[in-house]
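Colleague: How does the following fold in three dimensions:
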Amino acid sequence: MWLSPLVVGLLLVPVTRREVLLGAWTALTLLEVVLAVLAWRGTGTPGYAHELAVPWIPAFGVGYHVGVDGLSAPLVAMTAVVFLAVALYSLRRDPAGDSDDDVRRLRGYVLLFLGLESVSLGVFVALDLVLFFVFFDVSIVLMYFVIAGWGTGTRARSALQFFLYTFVGSLVMLLGFLSLAVAGPRITFDIPTLAATDPLAGRGVAGLLTLAAVGIGLAIKTPVWPVHTWLPPAHTDAPAAGSAVLAAVLLKMGTYGFVRIALPLLPGPWRAAALVAVVLGVVSVLWGALVALAQRDLKRMVAYTSVNHMGYVLLALGAAGFVGAGTGARTLAVTGATVQMVSHGLVTGALFLLAGVLRDRGGTSEIRAWTGVAGPMPRWSWTFALAALASLGLPGLSGFVAEFSMLTGSLPAVPVATVLAAVGLAVTAALFLRALQTMLLGDRHLPRAADRPRPGRGGVFRAPVSPDLRVAETAAIGLLLAGSLAIGIAPALLTTTIAPAATTVVELVSR
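Modeller: Now for the predicted structure:
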């Protein structure tokens, strides 16, 4: 799966036709969705499916070890669906932002997203720390070029800030990986081996320092308060497709790293630091929601809700470190955290694509620049309303399944923190309902660029082109929201796959 985008990218290097570039990209992303469904088979039980382990650098204990389980298979599927949606969204016009003849620029755009899909899938299937780090780091470089090359506003500054923050964090994380690898009787970076042996058990300070190093790198990528400041400018200035991938996929590399590496490989230090994770999670929840409430730009508002939603994930994972809370509740918390990763990817990806439509039509995503749009933009209004309701956790949509599971699982372990985090749900509801009321209702007001008459023959001006969603945009956003609706109506499709792997993680933390 992770190699296919690279192969297609190499084949597209000499291509000079726009239709071939976009057609091949879309076909590849559709194939990846099919492969993700096939990869899902065999998961839902303890252990890894489709596992492959061969020596890579045996002298240093590094191997090519890949596989999927109940934690990674849903994220692999979500990643494939998001990239398919981004490819469909890009069919609406030349995503390079210039003329249709600028094939070189379009080719660069397509190749970057093919590379991003490759390394994103690689992160979620990697079962070796070095392999995980390579994919993790390359994703930072590729997203830097997406923001710097196709963004808007202060894109160069935002891209550099994103790169420096996340790259330095990844280097600190690498130190933690090295500490884990050399702690046992023999050097190894193999994740299942390290989980089985717990090499830093009883090491005290060494274990806590290793967890701090790993945690800092993952927290920056997540991002968690107070290392979240790179996120709003990166989202605001990135192109819509870049924002969707950054929020839906790249942020999950951080939270997935906590579940795959921090909890099972460092169980003792995680139990010792569980309260710190809970506190940072609650602060992220409340801070993200309150700051989002104050935003006037839709993209910045959605960016801060990502800090809020990822805070719930950290809260639930922190609660899993309180052994006295019982295995059932802690398993539910980890299951809910994984569902939240999938739900946030689908819903927030859709929200950023919707905000990108506004930027495309009117040159701005300022909330008050688009009022009363329910009449002239009915498809945009319906899809935005559905995405907003999913994000605030309305029953029947994926956000409710995730938040209900996380809060229910966290309550026995940290009741006060869970109640405080629940306040964030009310603030999130307020900010999305305010946006719905402002943008969909009231007097019609569209930016001049979206409501300007078109010159016709003989000096006669024709009516402006409808700013509403086009076919490709509707298909892309509808695909993501259909996934959220499916999870909300039939959550067992997801939870029955995740629960056995979540139980394994909880048992490893309890050692």
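
Colleague: can we go C-alpha only for contacts and neighbour counts from here?
Modeller: Will do.

Colleague: ok, the residue nearest to Asp451 when sequence neighbours are not counted to Met439 distance?
Modeller: Spatially, and ignoring its direct neighbours in sequence, Asp451 is nearest to Pro464 (5.9 Å; C-alpha to C-alpha, 6 or more residues apart in numbering). Pro464 is 20 Å from Met439, where distance means C-alpha to C-alpha, to the nearest Å.

Colleague: So for these two, which sits in the more crowded spot?
Modeller: Taking neighbours as other C-alpha atoms under 10 Å, Pro464 and Met439 compare with Met439 leading, 24 against 13.

Colleague: wait, what's in contact with that one?
Modeller: By C-alpha atoms under 8 Å, 6 or more residues apart in numbering, Met439 lies in contact with Ile367, Arg368, Trp370, Thr371, Gly372, Val373, Ala374.

Colleague: Which of those sits closest to Asp237?
Modeller: Checking these against Asp237 by C-alpha to C-alpha gives Ile367 as the nearest, at 16.1 Å.

Colleague: I'd like to know how far that closest one sits from Ser466.
Modeller: On the measure of C-alpha to C-alpha, Ile367 and Ser466 end up 19 Å apart.

Colleague: More neighbours: those two, which one.
Modeller: Neighbour count, other C-alpha under 10 Å: between Ile367 and Ser466, Ile367 has more, with 20 against 12.

Colleague: One more, please, to line up against the first structure:
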Amino acid sequence: MALTLLLLVPLVAAIVLLAMPAAAALDRVISLGASVVTAALGIFVVWAGDSVDVPWIRSLGIRWHFAVDGISAALVLLTVLLVVGVVLHALAGPTPSGGSRSTYLGAIMLVETGALATFLARDAILFFIAFEVVLVPMWLLIRRFGDDHVADETRADAAGRFVLFTVFGSTLMLIGILLLVSHQGTSDLEALARMHGAGLSHSLEVAIAAILLTGLAVKVPLWPLHTWLPSAHTIAPTAGSVLLAAVLLKMGTYGIVRLAVAAVPEGVIALSPILAVLGAVGVIWGGLACLVERDLKRLIAYSSVAHMGFIAIALASGSHTGLQAALFANIAHGIVSALLFFLVGDLKEQWGSADLSTPRVALRDRAPRFGVAFVFGLAAALGLPGLVSFWGEFLSLYAAWSPAEGVNVGVLRGTVVVGAIGLALAAAYSLRVARILWAGEGAPETAGEVTPAGAREAASEVVVDERGIRWGVVLVLIAVMVTLGVLPHLLLTISEMDAAALLTGVTR
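Modeller: Now for the predicted structure:
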């Protein structure tokens, strides 16, 4: 019952909010109440290990099967708790132009419904359906509630690119799922994990793995299938950027683990050199783009490409440590990216843009809480020890240096060297942004061109510091970031047993 309610509460809230008149005043109570109740149910479901398994489409053998395990537990918690923060943040400020507040909040709740169903689904067809539920509400957030400082055509282009890329990836994923289900005779993900590729020829397993990995790589996204992400992040409102980075991207990496690694392991091992190389190129590509990017939201989007590259390297190692590293890095990136997008969104509301080439006031002087929070977020983004991102990146490179049997050691160790260079690039672009925001300096390309009048204008710019509910959301994210950085075992122990079982095909 608890798991059913976990999916039903945000779905009903989304339907009510989307159908509500624009002037209705109950949208605050409904959205906040539904998100808090969903969070409580999510915590209970993870603690109790709840599940539901009943026939759904009997003629096709598809079951209404949802369950939580160590692989999905942290993602469920991240989703339900983060949505509470997103709703609180949205209610504490102005609603982006483009529609009513109830529509905006309804889209957020519908994204939560689809994400939770994806992380909990234990049937491959059900997984695909849940995966697609988030497409329309996220398109709505980008298209209708996107940045009103840009032309309508720009919003339409970003939303359209998001839809076209993700539908292309979903089509490939569906083809891979249908091939897998038709040859194995079941769509039950637990049964497919137990089969562990048994009964499939090597060439067929590699082909299925290639199709699944390509389709899911669009959602992750991995280089060179990442080109939809920067524009989507730049145009999306704060809630859209946070959910896109912290939740939707995780659906792609989770799908690789649940569908490809569990069901066609030999195919993944055969393709692991390609997966690792693409991840390594993404690390360097994202880092170099961040070094020259002037738009702060696009910069964080490119940094996400780099962080997803580390997860790809970890998964390519094929080892238990690599899988643990990927799962940890997934959550770490969700926390850090959410913090940064919350902060950038708040600053963009005041500045009207996130252009780093425009001279700004020093946050350390005018808005110290903003400044300190940015320093924490950027320090985590560069993988500073003691913060949450360090463990995901360190364990990813450690796993790639000693990959599982059958994995090309030379290629994986080469990606470790590339990944280390990527860490240096991360330090460079994080310190560049910290200098601009914390110290109030112009970007290197334009700092020497700032006129005295421009400097006086920047110095007189008013910035209202973080406070109230929004500051509370930021503080919670910083606390979680530090806690998991100091005590990583709190997260690693959740997935340890189920990660080992998934790699061996012995379900618990």
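
Colleague: TM-score them against each other, please.
Modeller: Between these two chains, after superposing, the TM-score reads 0.89 (TM-score structural alignment, normalised by the length of the second structure); 476 aligned residues with a C-alpha RMSD of 2.3 Å.

Colleague: Quick check: the gap between Pro488 of the second structure and Ala246 of the second structure.
Modeller: 19 Å.

Colleague: of those two, who's got more company?
Modeller: Ala246 (27 against 18).

Colleague: Translate that one into the numbering of the first structure.
Modeller: Under the alignment by TM-score structural alignment, Ala246 of the second structure pairs with Ala248 in the first structure.

Colleague: so that match sits right up against Val81, yeah?
Modeller: No: Ala248 of the first structure lies out of contact with Val81 (C-alpha atoms under 8 Å); the separation is 10.3 Å.

Colleague: For the stretch 1-150 of the first structure, just list every one of the strands.
Modeller: Along the stretch 1-150 of the first structure, the segments classed as strands by DSSP state E, counting those that start in this stretch run 49-57, 62-68.

Colleague: With the first structure instead?
Modeller: 49-57, 62-68, 454-455, 461-462 (DSSP state E).

Colleague: right, and the ones you listed - which one's nearest Leu209 of the first structure?
Modeller: So among the strands of the first structure, strand 62-68 is nearest, using C-alpha to C-alpha, at 22.6 Å.

Colleague: Show me what the closest one is packed up against.
Modeller: strand 49-57, helix 103-125, helix 129-150 (3 or more C-alpha pairs under 8 Å, 6 or more residues apart in numbering; DSSP states H and E).

Colleague: related to what we said a few turns ago, so for Ala502 of the first structure, which of the strands of the first structure sits nearest?
Modeller: Going by C-alpha to C-alpha, the one of the strands of the first structure nearest Ala502 of the first structure is strand 62-68, 13.4 Å.

Colleague: coming back round to it: would you turn the strands of the first structure into a markdown table with distance to Gln295 of the first structure and mean neighbour count?
Modeller: Formatted as a markdown table, these follow (distance: least, C-alpha to C-alpha, whole Å; neighbours: other C-alpha atoms under 10 Å):
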| stretch | distance to Gln295 of the first structure | mean neighbour count |
| --- | --- | --- |
| strand 49-57 | 44 | 13 |
| strand 62-68 | 39 | 21 |
| strand 454-455 | 33 | 12 |
| strand 461-462 | 36 | 12 |
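
Colleague: So what does Phe145 of the second structure match up with in the first structure?
Modeller: Aligned partner of Phe145 of the second structure by TM-score structural alignment: Trp150.

Colleague: looking at the helices and strands packed on strand 62-68 of the first structure, which is buried most?
Modeller: Stretch with highest mean neighbour count among these: helix 103-125 (a mean of 23; mean count of other C-alpha atoms under 10 Å).

Colleague: who does that helix touch, helix- and strand-wise?
Modeller: helix 4-12, helix 18-40, strand 62-68, helix 72-90, helix 129-150, helix 251-257.

Colleague: so can I have JSON lines of these showing distance to Asp198 of the first structure?
Modeller: Converted to JSON lines, those look like this (distance: least, C-alpha to C-alpha, whole Å):
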{"stretch": "helix 4-12", "distance to Asp198 of the first structure": "35"}
{"stretch": "helix 18-40", "distance to Asp198 of the first structure": "28"}
{"stretch": "strand 62-68", "distance to Asp198 of the first structure": "18"}
{"stretch": "helix 72-90", "distance to Asp198 of the first structure": "21"}
{"stretch": "helix 129-150", "distance to Asp198 of the first structure": "15"}
{"stretch": "helix 251-257", "distance to Asp198 of the first structure": "17"}
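
Colleague: In contact with the spatially closest residue to Ala201 of the first structure that is not a sequence neighbour, which residues?
Modeller: Nearest residue to Ala201 of the first structure, sequence neighbours excluded (C-alpha to C-alpha, 6+ apart): Gly268, at 6.5 Å. By C-alpha under 8 Å, 6+ apart, the contact set of Gly268 of the first structure is Ala201, Gly202, Gly207, Val509, Arg511.

Colleague: can you tell me which residues contact Phe119 of the second structure?
Modeller: Counted by C-alpha under 8 Å, 6+ apart, Phe119 of the second structure has contacts Val68, Ser72, Leu75, Val76, Met251, Tyr254.

Colleague: And those, which is closest to Ala210 of the second structure?
Modeller: Closest to Ala210 of the second structure, out of all of these and judged by C-alpha to C-alpha, is Tyr254, at 16.1 Å.

Colleague: Just give the number of residues close to the closest one.
Modeller: Neighbours of Tyr254 of the second structure using other C-alpha under 10 Å come to 23.

Colleague: Equivalent analysis for Ser4 of the first structure, please.
Modeller: By other C-alpha under 10 Å, the burial measure for Ser4 of the first structure, its neighbour count, is 16.

Colleague: Surely it touches Ser118?
Modeller: Yes: look at Ser4 of the first structure against Ser118 with C-alpha under 8 Å: they come within range, at 7.4 Å.

Colleague: tell me, how many neighbours does Gly93 of the second structure end up with?
Modeller: There are 12 residues near Gly93 of the second structure, going by other C-alpha under 10 Å.
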